[in-house]
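*Asks:* Sharing a model that was predicted from the sequence below.
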Amino acid sequence: MAEGKKYPLPTRAQLEAYIEQEGRTAGSLIAGFMLSTETVPWLEEAAERHPDDPRVSAMMLMVARGLKQPTDEWVRRMQENDPKNSLGWCNAALDAFKAGDVESGLDALEGAASRGRPHMYPQEISSEVTKACKSAGFDSLYAETLGMAHLPIGQISVLMELAQHMKTGPAEAKGPAIESLLALTQSLKKPTERAGLVEKLISSSIERTIVNSSEWYEEMPGLDMTAAELQERNSTERAATSALIKEHRRLLPTLSDTEMKQYLRRIAVEGEFNAMQWVVQTKGGNQ
């Protein structure tokens, strides 16, 4: 979808009809919230009706952070209702660091690292948004495009803030914080996981923050390399990602409708980065 251009979205009435048709489920209310251009309390309703749905907790955390509202309740619910998702522990760590409780922050950050990548349920939310758009009469390809375009990325700002707290926090906390943050960045880059482009870029940015706050000869915990070696690897990966973005942008308009549907489904299942690689591998040799 071209940057800066406005695209049609379901109306408030169409979204309300879809939500009612679906029985006002958590997913339908989240889809309404993601697609609405008006201030409609669908997310608040989701929080009231489905407080223990982890997708609701994730969305409430994202909104609360943006509005600088308390997050305690949703951190707790996130941890209780999806203990495998490190998102709750990342948010707990950030809250603790902001409150000056370094020990609790490091404990929560270690808990996050042990659980792997934080996520905002991209497949589920993309599917719900696509369904809502189809119910409004949009064709399948356009509905799937909107589903891909309306993915929440609240985990990104949390990770960036954690990196900044590592940089400015007390010296004794730096080593443990670096170890946990590096573990999280590696989880974001695992080739076997759903790979989002924004996550790739953010993990690279966090690594640069860590390198810039370290001595070149320092060993990077868990990576078996020095800060200088991590910097070199990071630069190589950034150059490769930049080249991929450029080639993907060139080749994307050449996809047929069938290929575009495959591409969008790959984004939903595998993430933007893997889907972009598929485009380049599929179409690059034919140009």
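*Replies:* Now that the structure is in, tell me what you want to look at.
*Asks:* use CA for all of it now, contacts and neighbours both
*Replies:* Fine.
*Asks:* And the one helix or strand A64 maps to, what does it pack against?
*Replies:* In this assignment (DSSP states H and E), A64 forms part of helix 54-67. With contacts defined as 3 or more CA pairs under 8 Å, 6 or more residues apart in numbering; DSSP states H and E, helix 54-67 has these neighbours: helix 26-35, helix 42-49, helix 72-81, helix 154-168.
*Asks:* possible to save these as JSON lines with distance to L61?
*Replies:* Below are those laid out as JSON lines (distance: least, CA to CA, whole Å):
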{"stretch": "helix 26-35", "distance to L61": "13"}
{"stretch": "helix 42-49", "distance to L61": "11"}
{"stretch": "helix 72-81", "distance to L61": "6"}
{"stretch": "helix 154-168", "distance to L61": "8"}
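*Asks:* Structure two is appended below for comparative analysis:
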Amino acid sequence: MNAVELVPSVHSSEIVLPTLPPAVVENILRNAFVEDAPYGDITSATLLPASAVATAWLVAREPGIFSGGDVFTAAMTMTDPAARVEQLVADGTAFSAGQRLMSVTGLARGVLTAERIALNLTQRMSAIATQTAEYVKTLEGTNARVTDTRKTTPGLRVLERYAVRCGGGHNHRFSLSDAVLAKDNHLAVLTGGDPAKLTAALQSVRAQLPHTVHFEVEVDRIEQIEPVLAAGVDTIMLDNFSNEELVVGVAMVNGRALVEASGNVNLSTIGAIAATGVDIISVGALTHSVRALDLGLDIAIEA
């Protein structure tokens, strides 16, 4: 069963997609063009008349959930500011194989110079949105939410995180600067390996934080849960717990903090993990192991 059958559309009035910051998108694209065409597109400049105009369509070769309309538009207008670009399918909406997603009319040189960058990014973003939608569908009927992780492509995090939202998922902290998330290695250094020092050490950290900073702590053993909760954390991450252990952990927390499950999460396991009662399930696979969706640019040259 494909994602379109699972999720006819995740784009609705109930889902508010964040706006991609234009300056960030522009910076990503400028870096991409420096990499792909550092001194221009010699092929297009040599083969195509400067005045040639092309109309092209971004066409789906397989079904999925679309993400990246603004990125496609920005890529095309960066090589031809006068290009006319139209988004035919809204971000977060399901599409079928053969469907036209975007159209562009502009100088042929500009369209072809931007083609690969526009395709690379929309293919990846749509793949992330499509895979996220499958995870979200699996959690229907539970109170758990799917979130991404920091396992993103360096330089593309803002796009990949946006794509997760297009698929109906949620975002974790955006960067190391956004929240405190103490993991096992942090705790080892903080306590010197002495578990008896855990609560006091975390309370000292809590006292240093402004009230606006979220405080999350990862645990990998049930016996760590009570000492961590005693420090007044906001979220406790149960890392690589079995489903039986997750049930016990959720009961121990008993609403005193949000409970996040992490580790060994995939489409075949996430339903059972959600059934344990956790609030959040973080899934690195949303961004770190997707296969680019097959989208193509079909082009017609005008006189």
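*Replies:* Done, it's in. These numbers come from a predicted model, not from an experiment.
*Asks:* now what about the TM-score between them?
*Replies:* With the length set by TM-score structural alignment, normalised by the length of structure 1, the two chains reach a TM-score of 0.22; 124 aligned residues with a CA RMSD of 7.2 Å.
*Asks:* just to revisit the earlier point, deepest of the helices and strands packed on helix 54-67 of structure 1, which one?
*Replies:* helix 26-35 (a mean of 24; mean count of other CA atoms under 10 Å).
*Asks:* contacting residues for V53 of structure 2?
*Replies:* Taking CA atoms under 8 Å, 6 or more residues apart in numbering, we find V53 of structure 2 in contact with T105, G106, L107, A108, I301, E302, A303.
*Asks:* ok, now M237 of structure 2?
*Replies:* Going by CA under 8 Å, 6+ apart, M237 of structure 2 touches E216, V217, E218, V219, V259, E260, A261, S262.
*Asks:* what's the neighbour count on E244 of structure 2?
*Replies:* A count of neighbours around E244 of structure 2, defined by other CA atoms under 10 Å, yields 10.
*Asks:* what's the helix or strand hosting it packed up against?
*Replies:* Assessed by DSSP H and E, E244 of structure 2 sits inside helix 243-253. Helices and strands touching helix 243-253 of structure 2, by 3+ CA pairs under 8 Å, 6+ apart, are helix 225-229, strand 258-262, helix 270-274.
*Asks:* With mean neighbour count and distance to T73 of structure 2 added, can I get these in a markdown table?
*Replies:* Converted to a markdown table, these look like this (neighbours: other CA atoms under 10 Å; distance: least, CA to CA, whole Å):
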| stretch | mean neighbour count | distance to T73 of structure 2 |
| --- | --- | --- |
| helix 225-229 | 18 | 47 |
| strand 258-262 | 23 | 36 |
| helix 270-274 | 20 | 35 |
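*Asks:* where's A173 of structure 1 relative to K167 of structure 1, distance?
*Replies:* Distance of A173 of structure 1 to K167 of structure 1, computed by CA to CA, to the nearest Å: 10 Å.
*Asks:* just L61 of structure 1 next, same as before
*Replies:* 24 Å.
*Asks:* again, but for F97 of structure 1
*Replies:* 12 Å.
*Asks:* same thing with T282 of structure 1?
*Replies:* Taking CA to CA, one finds T282 of structure 1 at 41 Å from K167 of structure 1.
*Asks:* For the stretch 51-200 of structure 2, which segments are assigned as helices?
*Replies:* 69-79, 108-138, 157-166, 184-191, 198-208 (DSSP state H, counting those that start in this stretch).
*Asks:* Nearest to N31 of structure 2, out of the ones you listed?
*Replies:* helix 108-138 (10.5 Å; CA to CA).
*Asks:* what's the angle from that closest one to helix 69-79?
*Replies:* Between helix 108-138 of structure 2 and helix 69-79, the angle comes out at 170 degrees (axes from the mean of the first three to the mean of the last three CA atoms, to 10 degrees).
*Asks:* So which bits of the helix holding A64 of structure 1 are buried?
*Replies:* P54, R55, V56, S57, A58, M59, M60, L61, M62, R65 (16 or more other CA atoms under 10 Å).
*Asks:* Of these, which is the nearest to E247 of structure 1?
*Replies:* Using CA to CA, those come closest to E247 of structure 1 at M62, 32.3 Å.
*Asks:* Next one: the closest one from R55 of structure 1, what distance?
*Replies:* 11 Å.
*Asks:* W278 of structure 1 sits in which helix or strand?
*Replies:* Using DSSP H and E, W278 of structure 1 falls within helix 272-283.
*Asks:* Check which helices and strands that helix sits against.
*Replies:* With 3+ CA pairs under 8 Å, 6+ apart as the test, helix 272-283 of structure 1 has helix 197-212, helix 227-251, helix 257-270 packed against it.
*Asks:* Minimum distance to Q277 of structure 1: which of those helices has it?
*Replies:* With distances scored as CA to CA, the stretch of those nearest to Q277 of structure 1 is helix 227-251 (7.2 Å).
*Asks:* quick one, that closest one and helix 272-283 angle?
*Replies:* Here helix 227-251 of structure 1 points in a direction 60 degrees away from that of helix 272-283 (the same axes, to 10 degrees).
*Asks:* Flag every buried residue along helix 227-251 of structure 1.
*Replies:* By neighbour count with 16+ other CA under 10 Å, helix 227-251 of structure 1 contains the buried residues 227-231, 234, 238, 241, 244-245, 247-248, 251.
*Asks:* Make JSON lines out of these and add distance to L264 of structure 1.
*Replies:* Output for the buried residues of helix 227-251 of structure 1, formatted as JSON lines (distance: CA to CA, whole Å):
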{"residue": "A227", "distance to L264 of structure 1": "37"}
{"residue": "A228", "distance to L264 of structure 1": "38"}
{"residue": "E229", "distance to L264 of structure 1": "36"}
{"residue": "L230", "distance to L264 of structure 1": "33"}
{"residue": "Q231", "distance to L264 of structure 1": "33"}
{"residue": "N234", "distance to L264 of structure 1": "28"}
{"residue": "R238", "distance to L264 of structure 1": "24"}
{"residue": "T241", "distance to L264 of structure 1": "19"}
{"residue": "L244", "distance to L264 of structure 1": "17"}
{"residue": "I245", "distance to L264 of structure 1": "16"}
{"residue": "E247", "distance to L264 of structure 1": "17"}
{"residue": "H248", "distance to L264 of structure 1": "14"}
{"residue": "L251", "distance to L264 of structure 1": "15"}
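*Asks:* Farthest-apart pair in the residues you listed, please.
*Replies:* A227 and L251 (35.8 Å).
*Asks:* Surely M78 of structure 1 touches C90?
*Replies:* No: assessed by CA atoms under 8 Å, M78 of structure 1 is found out of contact with C90, at 10.6 Å.
*Asks:* Distance of the nearest residue to I65 of structure 2 once chain neighbours are set aside relative to V248 of structure 2?
*Replies:* Spatially, and ignoring its direct neighbours in sequence, I65 of structure 2 is nearest to A94 (4.3 Å; CA to CA, 6 or more residues apart in numbering). Separation of A94 of structure 2 from V248 of structure 2 (CA to CA): 38 Å.
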